[in-house]
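K.L.:
below is the structure, and that's it, no one-letter string:
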């Protein structure tokens, strides 16, 4: 599988980095934060999850949370939205001056960090376990969400801070480099959104270490490959920071749930029911095995 050599961000974007991003629609920066900082962020995320679970919060500012179970059967939130609203440390991180420099990748458009817009600071928690609701993610782009919100597609970047090591052989991010320059036909019909999980001969993978930063154009086709291992070693946690353009549209507790999230919620309920049936089937077989033992 093809992969790209990562860059290092030295407090400014070089001409080489700009050209690379313009050509491929994605770029990786090594060691954007130190391992000690990653550990702090993971503790903060755990604290936020504890607050949300203890208060039985199912959605934040109209955005549903995605629930699942880890390899030990404990409930976890596999997709957090507006995470920085519950953590001063994470909110302060979004003010890191380096992000203002990276916003230049949106040029010639004026960009901003959408802490209070879209889904805010999102944390995705992938783990390959029998009852996880987030093992992989099918091919998609991020752009059509604007259409569901009643506006035209706006330039945006998804900036991911990776919180776990994820070598390419352990699954993780896959992209079709250069597809951010495609026309509308390619944007909408190159793949079946979220349904198609198949590997593409042209896809690019990444060797990720905790603390790395990836930035991809919202029009770029990408997916998340399921880890071939099961349990804790499959864990992949990423904080996604939205770099957005267009009119300022903050959300609050009264904001409606976007239609595409409602569709995703129906799928999650169906998958949860299927997992429950699988669990009952497995327990039944285990009991029979003991009886026949």
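P.N.:
Cool, got the structure. Because the structure is predicted, anything quoted here is derived from the model rather than measured. Numbering: from 1, shown residues only.

K.L.:
going forward, measure contacts between C-alpha atoms and count neighbours the same way
P.N.:
Fine.

K.L.:
which residue is nearest the middle of this structure?
P.N.:
Residue closest to the average C-alpha location in the chain (Cα atoms, centre = their mean): residue 124, at 4.8 Å.

K.L.:
and here's the other structure:
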């Protein structure tokens, strides 16, 4: 384990050598103020429109990927994990084409990468809330790599880019990582912890003070989890959009795509 230096950066017209070296060392980086408050409100409005449409129409899957449902603090049905949202909103479709996101591909060097607009789960929206009937308030330790094995592929480098829509200080739960573990052996990557099942805090983990509008990037091989908020209801709400930057063969999904095998374990791992 490397000794972690918790720093934040600004994403400009190009990545700096310091930013690239920081990411190579720790496997994660945080950029402040990627989007402003007006843009946050616009994105939330777009996501609410998509959610209402899907609830009204009884949609359960998008391109073979199951949606995750729960209930909010008022007991109303909500969608807590939405995928391919970029395909249902012009505004969100433009987000994944933002030139600043394209810059992040350099963090995969020497591999060539691409924004996953039509592959994996597209632009995902995770809506965490700690409420009585919520199905999505935390996420256990995991790496993003086993999915490749389930799909019959070798483990390939990838990045997960998070756009945060709510303030989330470390005291309110949220993202936890084991810095530097992106450089671990394949055995440790797969079996270092019980994927998704283990929620136990680790003495080596670090958390982050994240503000609405911040952007985080983590290596898919990094051990990470989402800690449950100690608060309840509105005070616990954390909304994050994720889009992967991937490598390897182009594998787009559409309405005829089959549900990946690993989703059969969704009720067990709450993924």
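P.N.:
Looks like it came in fine. Worth saying up front: this structure is predicted, and the values here are computed from it rather than measured.

K.L.:
and the TM-score between them?
P.N.:
The TM-score (TM-score structural alignment, normalised by the length of structure 2) is 0.96; 267 aligned residues with a Cα RMSD of 1.1 Å.

K.L.:
circling back: so what's the residue nearest to the centre of structure 1 closest to, chain neighbours aside?
P.N.:
Counting by Cα to Cα, 6 or more residues apart in numbering, residue 124 of structure 1 lies nearest to residue 79, which is 4.7 Å off, once chain neighbours are set aside.

K.L.:
counterpart of the residue nearest to the centre of structure 1 over in structure 2?
P.N.:
Under the alignment by TM-score structural alignment, residue 124 of structure 1 pairs with residue 126 in structure 2.

K.L.:
how far off centre is whichever strand or helix holds that match?
P.N.:
Using DSSP states H and E, the element containing residue 126 of structure 2 is strand 124-128. In terms of Cα atoms, centre = their mean, to the nearest Å, the gap separating the centre of strand 124-128 of structure 2 from the centre of its chain is 8 Å.

K.L.:
try stretch 4-20 of structure 2
P.N.:
19 Å.

K.L.:
residue contacts, residue 263 of structure 2?
P.N.:
65-66 (Cα atoms under 8 Å, 6 or more residues apart in numbering).

K.L.:
what secondary structure does the equivalent of it over in structure 1 sit in?
P.N.:
By TM-score structural alignment, residue 263 of structure 2 lines up with residue 261 in structure 1. What DSSP: H, G, I helix; E, B strand; the rest coil gives for residue 261 of structure 1 is helix.

K.L.:
quick one: residue 261 of structure 1 and residue 224 of structure 1, what's the gap?
P.N.:
18 Å (Cα to Cα, to the nearest Å).

K.L.:
the longest strand in structure 2 is where?
P.N.:
strand 238-246 (DSSP state E).

K.L.:
which residue numbers in structure 1 does that one align to?
P.N.:
Counting by TM-score structural alignment, strand 238-246 of structure 2 sits on residues 236-244 of structure 1.

K.L.:
residues in contact with the matching stretch: which ones?
P.N.:
94, 103, 111-115, 118, 120-127, 154-166, 172.

K.L.:
one more pass at 7 Å, please.
P.N.:
Contact with stretch 236-244 of structure 1 is made by 103, 111-114, 120-127, 155-164, 166, as judged by Cα atoms under 7 Å, 6 or more residues apart in numbering.

K.L.:
now the helices for the stretch 51-200 of structure 1?
P.N.:
88-93, 97-102, 145-148, 184-189 (DSSP state H, counting those that start in this stretch).

K.L.:
how about the closest residue to residue 244 of structure 1 other than its chain neighbours, what does it touch?
P.N.:
With sequence-adjacent residues excluded and distances taken as Cα to Cα, 6+ apart, residue 244 of structure 1 is closest to residue 156, at 4.5 Å. Contacts of residue 156 of structure 1 were listed using Cα under 7 Å, 6+ apart, and they are 217-218, 243-245.
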